[in-house]
Structure formats: C-alpha cells, structure tokens
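Colleague: would you be able to build a 3D model of this:
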Amino acid sequence: MTTVANLDPISVEVTPGEEAGCLLEIRNDGSIVESYVVEVVGDVAAWTTVEPSVVSVYPGTSERVSVHFRPPRSAQVPAGELPYALRVVPTEHPEDLTVPEGTVHVLPFVDTTAEIVPRTSKGRWGAQHEVAIDNRSNTPVQVALTATDPDDRLRFRTQPENLTINPGQAAFVKLRVKPRRMLWRGHPVTLPFQVVVTPDDAPPAALDAATVQPPILPNNLGRLLAALVVLLLLLTGLWFALLRPAVKTAAKEATQEQLAPIAQKANEANEKAQKAVEAAGPGGANGGAGRPTPTAAPSVAPTPPLPGVPPGAQAFARRLQTTTGTGASRTDQYTVPSRRTFVLTDIFLQNPQGDEGRLDLVVDGTVVLTVALNNFRDLDYHMVSPIEVPAGRVISMRVTCQRAGAPLAGTGGGGQCRDFALLSGYHRTVASSPTP
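Modeller: The predicted structure is shown next:
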C-alpha cells in the first residue's frame, strides 16, 4: 500500500450549534504524484466538511486537510458517541484507497418551551387548563409542574405532576383549578395563579394565568323572581278565566261522545225487553210473577293505550350497566327475543360518578351514538325517528374508562367507572311466516 492516512485526534467532542475539528494527514509512499479525494462517511456527513476535499501529494511527502464538525442545535442530532470514517481515494490508483475511522462525541443540551391554554378560564365550580411542553433538546428531559396562587384561594390538581419527554416531542398536562370557597352573590372575581415548569438541568419557566369565578346567584335575582311571580299570576288568571272553562266543556263533550253509543245500546235493550213483556200478555206465562225488569247496560270506558305505543304493541324498557376499570373497556347488551321487533324511542344515559372516558351505543354492529362521559351526568335522547331492531339483533353499551370519578356510597372501592343506559320503547309482535 502506497497511501497512508491518519486522524489527529481520533475522538472529537462538540457542542450542538458550535464547531470542532481535527486534522487528516495523507502520506504518498508511491513513485508518482497522486491526487486524493476525501469523502465523509456516516451519520455525521450531513454536518461535516473537509477542506480541501481534493489534495495532491508528491512522492515521499505528506499533506494535511482540515475536518470541521458543525452539528446543528436540534433534537434531530442525538447526544452521544457517533462513529464516522473518511474515505481517501487516490485518483491514479483508486484500488489503493484507505478509510481511517474516528468518533464524534455530541454533548447534550436542554431547550424546552411551555405554554398554558387557555390563559384565562371561567367557571363557578372550577375550570380546566392544559399545559403544553415542547422538548427541543437532543436528550430526554424530566419535567415537574407546580401551581400556586398568591392569595391561597385556589386548589390545583395536575395530571401527571412529573413526566419524561423524549427529544423532539411534546407532552400535555391537564391542570384542574377549583376555588376554595363558593361565591354566592356579587360581581365576578378574577383569581390569578402561576404554573412553574421545572426541567432537569435547566432554569424553570413560570406561566401566568387566571380563572374568573362568577357568582352562583345573579345580581338581578330579585327582579327575576318578581317577574316570575307576575307571570305566574297572569297565567293563573288566564287559566281560570279562559282555559279552564274551555277544557271542561271539551272534556264534557268528549265524554258524551264516548257514552252516546253505550246509551243507545242500553235504550235498544230496554225497548226489546218491553216488547217481550207486552207480547207475553197481562200475566205472562207465570201470571205476572217474575216479570223481567229492564236493566240498563253498564257504562264501561275503554282503556286508552300508553302514549307513543301503538295499539297491539307492548311497552318495554331495559337498563344496561357496566363497571369498568381504568384504561379498560366493558360492554353490556340486550338481544331482541324471537318473533319480536324492538322499537327504540328514548335513551337515558347516567354518569353518576362523573367518570371520564367514552360511551358508545351500538345497534347490530353499527355505532349510533358516541358521547364523552365527562360532558354529562344525566343525558336524555328522544328519537324523532325511532330505531327498529329486528329479532335476534343486539343492542350494546360499550364504555371505555379513562378516569373514574368519586365512587357512590355503597358501591365499594373507587377506581372503576360505573355508567348506565336506559333503553325505552315497545315490542311489536311479528307473525311467523307460513310453512310452504
């Protein structure tokens, strides 16, 4: 081999955003003048340069070229040891190439940013914020969050309080803010607070925010109550003066219309009995004894059907319930019996614990309703167009629990979501098809 190449030094330490370098000595032990092309090989090639990249060396002499390492201050360049190589290729004798190897030690740096959204919240019973933390470092960063207010009028709950963020990624922390005392009357009060984000090996960042607490009872409550009393008196007078007589008249007419056919049938029965007595003569077959006495037909009012249930249908309700652990999903279902069609008209959902997660109502494999648990405690749906579920099909309630609320008394320990769905409607009997 007529080409010898050496690095000085072999290992280089560099800080992202700055520059470090080394020298490459190329010696020509051949008998002719040789030109050498130097190329960088490895992950460091994107931010490494060689000056000059082409060098001519006389026989028996050596030349030096400079290698410059300039890693950007970015999360895309990880901290740690990065191996590299320089490929030295002779122009006249390319088969006589040599590849010296070295390492670049990229030092870690910490660069994080944080933001709180919204800056100002509003709520009588509390509000929720979200802290977004962006890790622009080239190494994982552990972050701790603390929240304080100057007057100690707020309670805070962060989830989670400590977390680790990988390079180039962002994390989001939920912050629940709740006043220590209720504000019953008066003007809205603005309560400022501060969230401190403390990353490892870096100065903390303070985020200023505030929450507005409106009063529970509005200031014009007295005027509203007086207006409601006046309106109630007006409605009462309207009822007794106009609506009540009209309703009584309409009810009387409707009753007379229903009883008219029954009275007519009773009169016809009396006439037939009277004619039978006259045809039997003065004494009749028994000398007048035991003359039948005309009896009026009993007045029986028909039983009206249930509201919304067609004649011949049967009202039906089924309650689905699930008890689900945090991070899990659980399903409860109802199968429509044979020779029946279930017509679903109303859905009543209950989340008594204030769980957080997702509830799906699935009919025959199709999701017809999806709601977030933390958006309701009691929720009632009335179907404008009822859903008809044929026999053998399944209605399921699937609950995915993210965080369980405060457990109800008598239900055991916490940590489980307990949610319910009441399905109301009616069953309609389906006639079986005749056997051919």
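
Colleague: every contact and neighbour count from this point should use C-alpha atoms.
Modeller: OK.

Colleague: the residue lying closest to residue 400 once chain neighbours are set aside: how many residues sit nearby?
Modeller: Leaving aside its chain neighbours, residue 400 sits nearest to residue 329 (4.3 Å; criterion: Cα to Cα, 6 or more residues apart in numbering). By the criterion of other Cα atoms under 10 Å, residue 329 has 18 neighbours.

Colleague: ok, residue 329 - contacts?
Modeller: 398-401 (Cα atoms under 8 Å, 6 or more residues apart in numbering).

Colleague: tell me the one among those residues nearest to residue 187.
Modeller: Closest approach between the contacts of residue 329 and residue 187, by Cα to Cα: residue 401, at 38.2 Å.

Colleague: helix, strand, or coil at the closest one?
Modeller: strand (DSSP: H, G, I helix; E, B strand; the rest coil).

Colleague: could you measure from it over to residue 168?
Modeller: Remark: distance between residue 401 and residue 168 (Cα to Cα, to the nearest Å) = 30 Å.

Colleague: those two: which has the busier surroundings?
Modeller: Neighbour comparison, residue 401 and residue 168: the larger count goes to residue 401, with 25 against 17 (by other Cα under 10 Å).

Colleague: my guess is the more buried one contacts residue 357. True?
Modeller: Yes. Between residue 401 and residue 357 there is a contact under Cα atoms under 8 Å: 4.8 Å.

Colleague: let's see this one next, to set against the first:
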Amino acid sequence: MFEGSGRYLSGSGRYPAAPDAGPPVGSSVHRVTTWTSLEPASTTVDPGSSTTVRLRLRNTGDVVDEYRFEAVGDIAPYVSVEPPTIRLFPGTTGTVELTVAPPRSPDATAGPHPYGVRILPTEHPGSATVAEGNVTFTTFMEVRAELVPQTVKGRFRGRPKLAVDNLGNTVLTASIGGGEKTSDDLSYEIVPSNVQIEPGRAAFVDATLKPRQITWVGQKQQRPYELSVRRSGFDPLVVNGTYVQRTLLPVWMMTSLSLLLALTVTAVVLWLTYKAPVRTLAQEKLQQAAATTLPEQPTGKPTPAASPTAQPEGPDAGGGGGEKKPPEAAKPARAPLPITSQDKPNLFVQFAQVRLVEGAADCKLTAPYTVGKLDAATQQALTCFQQSNDSKYGQFSQMAKTDGPGNLGRTTMTALLAAHFVASKDVPLNQNQASPEVPWIRNILLWGTQGEFDDGDLATTVTYTKANIDYLRKHVQLQEKPTRADTDRIKEYQAQFGAEQTGVLDEPTLTKTKLGWVHEQATPGTVTAKDWLPGPMK
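Modeller: Below is the predicted model of the structure:
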C-alpha cells in the first residue's frame, strides 16, 4: 500500500505515476494527497471469466478533490474500473471496483501478470500515484487438428499434412500417432512424431501412408485411416482421413488394351482366312477365238444411243454444284477468373470479407453479408478498396480496370494479401528461423506470378488462405521457415516488372504487390484445378 509519503513500499514501482510526471512524488514541489490499498493485492482468474478487486482511496489533502483512474500494464485492456472517477472530501475514503476479465484466447497466457491502476487527482495532478497488484491467469487447453487434404490419392503412397493449432494459453506438448480405425492394409510414417507448440501458434506434421499390397487391376480402394494427437492427462484428439489407392493399371488402360487385343486377333483371323481370287487366261483365249471364227449376226434392231448420264441436282451435287462450309471454330470457355457475384460461396471471397472487416485502404465491410458470397455489401467494400488503391497509386494501379469493379481477381487478391504489411519496408527472410510472414508472402507471390492455377497451386493457396483467415480472426499464426524456392519466386516476380532480382521482398517489390501488379495483367487467368472453387471454412 501507499503511505503518506506517496511511495509504494511493497510493489516493484514498474509503472510511472504519470507519463509526463515531473519531480518525484514526495519532493518539495508536490505534496502527496492520497492513500490507496488494493484488496486483495494478488488474485487468480480463469480466462473467459472475471474477478473483482477493490481499490480503497483516501483523500489526505485539505481540499475537495476528484480522482480519475486508468489501468496500466500489459493486461490493461482486460482491466476496467467502476466508477471511473470519484470525488472525495478531505479525510474521507472512497472505494472503486476493478474488474479483471481476460478473454479465453492464447493472448491471455497462463501465469502471473502484474498490473497497475494510475490515480490522477484533479486538484493536485503532480501527486499522481499508481497502485500495483498481481493477477494469475489459470491454464486452459484447447487444440484443433485438421488434415490437409483430408483425402489423398496414390498408387504407392499418400502424403497428407496434419495441421495442429494450439488455441490454449500454455505451451502444448503432444505426440502424433495412428488411430485405432486405421486400415490394416496401410502402414504409416509420421515426422515429427512429437511437437511443442507455443500458445496461438500452429505446427505441421508430415505423414506418409503406404499400402501393404499393390493393386494391379480393378477398382480403386477406399482405405480409411486416423491420426491422433495425444496429450498427457487428456483423451486423444482423433482426425479421420481417407487414402484412395489407385490400381497400377487403371480401368481405362485395361479397356484400351482389351480393345487393342480384340482388334489384333480379328486382324490375324481375317488375314489367315482370306483367299485371293485366281485369274486364268484360258477363258479369255476361248472368247477371243469365238469372236474371230463366228462373226456376230445383226439383229435388225438399231442400237439405242447411250443416254447421257443424268446429273444430280441440289447444292451437294458434283461438278461444282456447291462447297461444304468449314465447321465453325469452338468458342473458348470463359476463364474462371475473376470471381463474380454469379459464383458460388468460396474461400477466397471469405478471405476478402474478413480482410475488409478488419479494414484495408480505409475501406471497411460493416454491412451484413453472406459468408463467402460476393454479395452487394461485399462488392461495395471491394469497389471502395479498388478505387482507394487506384487513387493512391495512380496509373500504376488498375485493379478496377483489370478485375472489374467489385470483382475478385488475381490483382485485387494480391493487393488484399499485401495489405497485411502495413508499413512499406523490407521484409527479411531468415532461412534458419520460422516466421509468421512466410505464409503471407507465399500466398501473395502465388497470386502475383501464376497466370494458370493447377491442382498443386490450388492446394497451396487453400492452405495459406485458411492460415491467413485464422490470423485475421483469431490471431492464430502459422509459422514456417523460408526456403530457396521462396527466394526464387521473389526473383521471378521482380523479373516480370523489370526490377533488380535481389530475392528480397524490398520496398519497391512490396509496393508492387500492394498496387496489385500481377503477371499478364491484361488477362483474367485460367484454372485447370478440378475442385475450383473451394468452399468457405467454418
């Protein structure tokens, strides 16, 4: 507590009495006019609930004074004071209540947390004091696991990834293994088999599934499997997946081989049974001799004149009656990009909505909207974002022209992802250290450099788009180490607009991403991936 001198005897004194405090409290310039006490000085609270601490305050001065309170320290956002101000006569004591309500999220890390309440007298502003206390957040565990992808296909092996998210407020230590329902026809290998994840972070585990026997012909086989996350003192968290084992010789190949074999047998049989016609000259000699010795007797009938051959009528008749018109060239199918209001709800529009709800380029999605659907509210916010960027970057940004106002194409998606980086500065990539910026950079460069999306591109952007949404909604950060491929992709992006190929996401390169520069900007982009468009996540 505080005594008359204004110095806190049992606290650490870690919080200054006022941001612009002059001479120390208790000096000849300022006179201490308050006495405070926190009851209790130390307490415990569960994240997601609240606890109350009483602050007693006495006016030890000789004038009526009004006191204002404000929480300070790392957990200040979780502390509220009621009432926020009180007025005390000299020698009287007042009480306010502090409510500490940490959220049930990884931000409220388990363990002790010091905090303070700054008390600011109106009449004696130089006599501001700080009452310090301590609150301990209890531990809670919350884990989420997801297979990416949930269904894998292959003839000899499948390689799914298990994403494990630590949504609790303490370090997660777990082992990864197979479940009880894994098919006996599968063997598996898991790397790493043990993980340690900080609160609010995620880890990816590589699994390799191998069938015990190769299926040569026939139908593909569905083989279910399970991966489990095991923690000490908790039931295993089980995730179900399916491995589709393809046959070594697919059905279409067997059909083709059967037809080819049938045609070969037919050709051999016809060749063996065919008899060539035999032509003899004897008959021809007899006919020539008869024509010589027995002259033809006239019949007395005139030989009818050969009638001219009738010509067929119509435009298809021979002799230039008409020409066949060449078939019309097939019209190319509409490219799937950009995404418009006619498309079904999907993951990429959901990311744009979450990004705009948080605010981007002074544009914010505040009206009600349908998750994943490019509805009127979402189109209005996207149009604002496009026009704001076009206005900021001038002729260098042409999002509305490239994608169309309110549509979500490659250039708008690139700029929305790049809006994650608030300041235009170099983003270093240390290949020896995992970083939460790597998923953002990889997703930005994929949309910026790819003119065509295949199955591999789609799987990659789905993984990172989900991680980006988790970061915006829950501040759950996926951290990965950069690789040489990331540096090469940055060089590829720089080469496309004629910049120096440094392999570093420097300020000019980052500015290009923010204005939505993409490879082949004049073309909308094509998609060969089968599962386009992926549905929104929960």
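
Colleague: returning to what we had before: narrow the contacts of residue 329 of the first structure to those that are buried.
Modeller: If you count burial by 16 or more other Cα atoms under 10 Å, the buried members of the contacts of residue 329 of the first structure come out as 398-401.

Colleague: kindly reformat the residues you listed as JSON lines containing distance to residue 217 of the first structure.
Modeller: Output for these, formatted as JSON lines (distance: Cα to Cα, whole Å):
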{"residue": "398", "distance to residue 217 of the first structure": "38"}
{"residue": "399", "distance to residue 217 of the first structure": "36"}
{"residue": "400", "distance to residue 217 of the first structure": "36"}
{"residue": "401", "distance to residue 217 of the first structure": "34"}
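
Colleague: straight-line length of stretch 180-191 of the first structure, end to end?
Modeller: OK, stretch 180-191 of the first structure end separation, Cα to Cα: 11 Å.

Colleague: in the second structure, what residues pair with that stretch?
Modeller: Stretch 180-191 of the first structure lines up with residues 212-223 of the second structure when matched by TM-score structural alignment.

Colleague: again, but for stretch 267-287 of the first structure
Modeller: Using TM-score structural alignment, stretch 267-287 of the first structure finds no match anywhere in the second structure.

Colleague: buried residues in the helix or strand where residue 392 of the second structure lies?
Modeller: Here residue 392 of the second structure sits within helix 376-393, counting by DSSP states H and E. When burial is assessed from 16+ other Cα under 10 Å, helix 376-393 of the second structure yields the following buried residues: 377-390.

Colleague: now do the strands in the stretch 1-150 of the first structure.
Modeller: With DSSP state E, counting those that start in this stretch, the ranges of strands along the stretch 1-150 of the first structure come out as 3-8, 11-14, 20-28, 34-42, 48-51, 54-57, 62-69, 80-90, 101-106, 112-117, 120-122, 127-135, 141-148.

Colleague: to residue 388 of the first structure, which of the ones you listed lies closest?
Modeller: That would be strand 127-135 among those, by Cα to Cα, at 40.4 Å.

Colleague: which residues of the second structure does that closest one align to?
Modeller: The aligned range for strand 127-135 of the first structure is 158-166, by TM-score structural alignment.

Colleague: in that stretch, what counts as buried?
Modeller: 158-166.

Colleague: outside of the match of stretch 180-191 of the first structure, which residues touch it?
Modeller: Contacts of stretch 212-223 of the second structure (Cα under 8 Å, 6+ apart): 155-156, 183, 185-187, 242-251, 254.

Colleague: those in helices, which ones?
Modeller: Counting by DSSP state H, the contacts of stretch 212-223 of the second structure place 251, 254 in helices.
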